[in-house]
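S.K.: Structure here, sequence nowhere to be found:
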């Protein structure tokens, strides 16, 4: 098996595990405070990135060495905030609806990169962003008399993750991939631990397997995605990650008995199509830099 085949195998494993992670997040988020679920999940994530850093050249000291400490801390805060909001979204707006809306994140990154990173966006990518946002409007269906304001929650999660992606790009110009992953896990765990204990709720014995599965999914999904980026470029990985939407929708329908609507399907197709076009145009424009601006940190955190 050649290098690229290994890469695609790793990204497929990561995407499948991310979908399972979403399902466990929804199950636990319906029973326990989202910040508590996030805190436990980040404890496992912090342990994983610490082991990863210790095994890297230079060890933990090298991983903790950063030229952008404030930016790295901000990344960790944005990530933990996004995870809390997305767990809330899964339990209120539904898994299928939330994942459909979350696909707009790459387009938001493109849009925000202009004012925040000073990047130039040509008319083709600009048009793709507009089309993608129209796709989100189709998903939300605001003209429907039954429009639910809770659908704004996954849109907020998408905005937070887009800001996290922008911060990751900026940090990637001076810090290594290992450093970025290390700070995301450790800072996120510390931030969640500062608030989570106030919402602590005893976990029922029957729910510990789901909690353990969530923690394992959080670590293994990032591991396989990082491995994928060691064999593939970001532009090769990104299209495959959209399979997570398909898998999450299947789980939403079969496990949680959620209902798909025509506007969700049509809107998701529009958003994904616009996102794929944006990734292709960016690849044509210039080589993508930091692969970790994708690597353990694209997809669902």
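M.R.: Happy to help now that I have it. Note that the coordinates shown come from a computational prediction; the quantities given were computed from them, not determined experimentally.
S.K.: From here on, just use CA atoms for contacts and neighbour counts.
M.R.: Will do.
S.K.: So residue 14 versus residue 119, what's the distance?
M.R.: Computed as Cα to Cα, to the nearest Å, the residue 14 to residue 119 distance reads 30 Å.
S.K.: what comes up buried for the host helix or strand of residue 21?
M.R.: Element membership of residue 21 [criterion: DSSP states H and E] is helix 3-29. Judged by neighbour count using 16 or more other Cα atoms under 10 Å, the buried positions of helix 3-29 are 4, 6-8, 10-29.
S.K.: put this beside the first:
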């Protein structure tokens, strides 16, 4: 068993790291595009381009039944939360360094744990509650409210994390027999529909030199989600979940290389506290699941 499991884990780890790299490229492209376009327009065009790919993937990997759902309203509710989360994050990139927005959004697993206890009455022990509170303390360290370093846009990635947590928890309202590819298809579809409704309000003609950026953001965004999804099919979540934080490495590298952004010391200290708390929560939840 070890000979088959270990290679599977290694492949999953490689896919997870590659997927996070793709999503970091996605964010870097979004930051570039927000200089000229509304986040809503960027989100709409990204989903519009990615929708045919998501449709084909769902049809091939989940079959004809993977294109439909018995609870479309739940899917649209989740899609609305996802659009809201992405809009807040893309907007934050207009004002903040890429690594800064990425680090603050890492509070999402802590929101998931807290909301699962408060809304769904899931049992959460004192150790996880302590980790959650410690993680939120890391957010305070990073954003430094009441000081000259604080910018209101720092709250946007935190809002992203909150909406993302609600979206993840709302998956419990769906039929558990639905394929993950069905979920991804409906998220892309909802993003396209909602974006199509809102984009005319903020539409800016696309400059010819930016067409390749919109195509690229759709490709890398779809590739990132696909790689991460496949990774979780090959390796245990407890192995892969901490690798989510490799996005901060990519974000820091891209921010430094493209915009000469270097996160300051309080931001890195706060990010370290948030990441350590998130990893501890993941570890404790895996222990609870095993028991």
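M.R.: Looks like it came in fine. Quantities reported herein were computed from a predicted structural model and do not represent experimental measurements.
S.K.: what TM-score do we get after superposing?
M.R.: After superposition, the two chains reach a TM-score of 0.93 (TM-score structural alignment, normalised by the length of structure 2), with 286 aligned residues with a Cα RMSD of 1.8 Å.
S.K.: quick one: the helix holding residue 21 of structure 1 to structure 2 mean distance?
M.R.: Compared with structure 2 after fitting, helix 3-29 of structure 1 deviates on average by 0.9 Å (mean Cα distance after the TM-score superposition for structure 1).
S.K.: Report the aligned residue range of structure 2 for that helix.
M.R.: Mapped onto structure 2 using TM-score structural alignment, helix 3-29 of structure 1 spans residues 8-34.
S.K.: how far is that stretch from where the chain is centred?
M.R.: Chain-centre distance of stretch 8-34 of structure 2: 10 Å, with Cα atoms, centre = their mean, to the nearest Å.
S.K.: likewise stretch 44-63 of structure 1?
M.R.: 21 Å.
S.K.: likewise stretch 184-194 of structure 1?
M.R.: 16 Å.
S.K.: Give the equivalent position in structure 1 for residue 56 of structure 2.
M.R.: So residue 56 of structure 2 corresponds to residue 51, using TM-score structural alignment.
S.K.: so its match is in which element?
M.R.: Short version, using DSSP H and E: residue 51 of structure 1 is in helix 34-55.
S.K.: got the buried residues for the helix or strand following that helix?
M.R.: Note on helix 34-55 of structure 1: by DSSP H and E, the next helix or strand toward the C-terminus is helix 59-64. Neighbour counts using 16+ other Cα under 10 Å place 60, 63, 64 of helix 59-64 of structure 1 among the buried residues.
S.K.: Tell me how far the aligned residue in structure 2 for the second one lies from residue 172 of structure 2.
M.R.: Looking back up the chat, that one is residue 63 of structure 1. When structure 2 is aligned by TM-score structural alignment, residue 63 of structure 1 is paired with residue 66. Plainly put, residue 66 of structure 2 is 18 Å away from residue 172 of structure 2 if you go by Cα to Cα.
S.K.: now residue 248 of structure 2
M.R.: Distance from residue 248 of structure 2 to residue 172 of structure 2, by Cα to Cα: 29 Å.
S.K.: the more surrounded of the two?
M.R.: More crowded of residue 248 of structure 2 and residue 172, by other Cα atoms under 10 Å: residue 248, with 23 against 11.
S.K.: how far away is that one from residue 83 of structure 2?
M.R.: Distance from residue 248 of structure 2 to residue 83 of structure 2, by Cα to Cα: 22 Å.
S.K.: quick one, helices of the stretch 51-200 of structure 2?
M.R.: 72-95, 98-105, 108-119, 126-143, 155-169, 180-202 (DSSP state H, counting those that start in this stretch).
S.K.: Same list (those) but as TSV, adding mean neighbour count and distance to residue 244 of structure 2.
M.R.: Output for the helices of the stretch 51-200 of structure 2, formatted as TSV (neighbours: other Cα atoms under 10 Å; distance: least, Cα to Cα, whole Å):
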stretch	mean neighbour count	distance to residue 244 of structure 2
helix 72-95	21	17
helix 98-105	27	11
helix 108-119	19	11
helix 126-143	19	16
helix 155-169	22	14
helix 180-202	20	18
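S.K.: who wins for proximity to residue 217 of structure 2 among those?
M.R.: Residue 217 of structure 2 sits nearest to helix 72-95 of all the helices of the stretch 51-200 of structure 2, at 12.5 Å, using Cα to Cα.
S.K.: That closest one - contacts with which helices or strands?
M.R.: Counting contacts by 3 or more Cα pairs under 8 Å, 6 or more residues apart in numbering; DSSP states H and E, helix 72-95 of structure 2 packs against helix 2-33, helix 39-62, helix 98-105, helix 155-169, helix 180-202.
S.K.: Swap in 6 Å and give it another go.
M.R.: If you count contacts as 3 or more Cα pairs under 6 Å, 6 or more residues apart in numbering; DSSP states H and E, helix 72-95 of structure 2 packs onto helix 155-169, helix 180-202.
S.K.: May I see those helices organised as TSV, with distance to residue 253 of structure 2 added?
M.R.: Shown next, in TSV, are those (distance: least, Cα to Cα, whole Å):
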stretch	distance to residue 253 of structure 2
helix 155-169	19
helix 180-202	28
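S.K.: Quick check: residue 135 of structure 1 vs residue 170 of structure 1, distance?
M.R.: Distance from residue 135 of structure 1 to residue 170 of structure 1, by Cα to Cα: 28 Å.
S.K.: In structure 2, what residue corresponds to residue 211 of structure 1?
M.R.: Under the alignment by TM-score structural alignment, residue 211 of structure 1 pairs with residue 214 in structure 2.
S.K.: Can you name the residues that contact that match?
M.R.: By Cα atoms under 6 Å, 6 or more residues apart in numbering, the contact list for residue 214 of structure 2 is empty.
S.K.: Quickly find the element holding it.
M.R.: helix 211-234.
S.K.: Touching, the match of residue 63 of structure 1 and residue 182? I think so.
M.R.: Yes - with contact defined as Cα atoms under 6 Å, residue 66 of structure 2 reaches residue 182; the gap is 5.2 Å.
S.K.: count of residues packed around residue 269 of structure 1?
M.R.: Residue 269 of structure 1 sits with 17 neighbouring residues when counted by other Cα under 10 Å.
S.K.: what separates the equivalent of it over in structure 2 from residue 240 of structure 2, distance-wise?
M.R.: Aligning on TM-score structural alignment places residue 269 of structure 1 opposite residue 272 in structure 2. Noted for residue 272 of structure 2: a distance of 18 Å to residue 240 of structure 2, by Cα to Cα.
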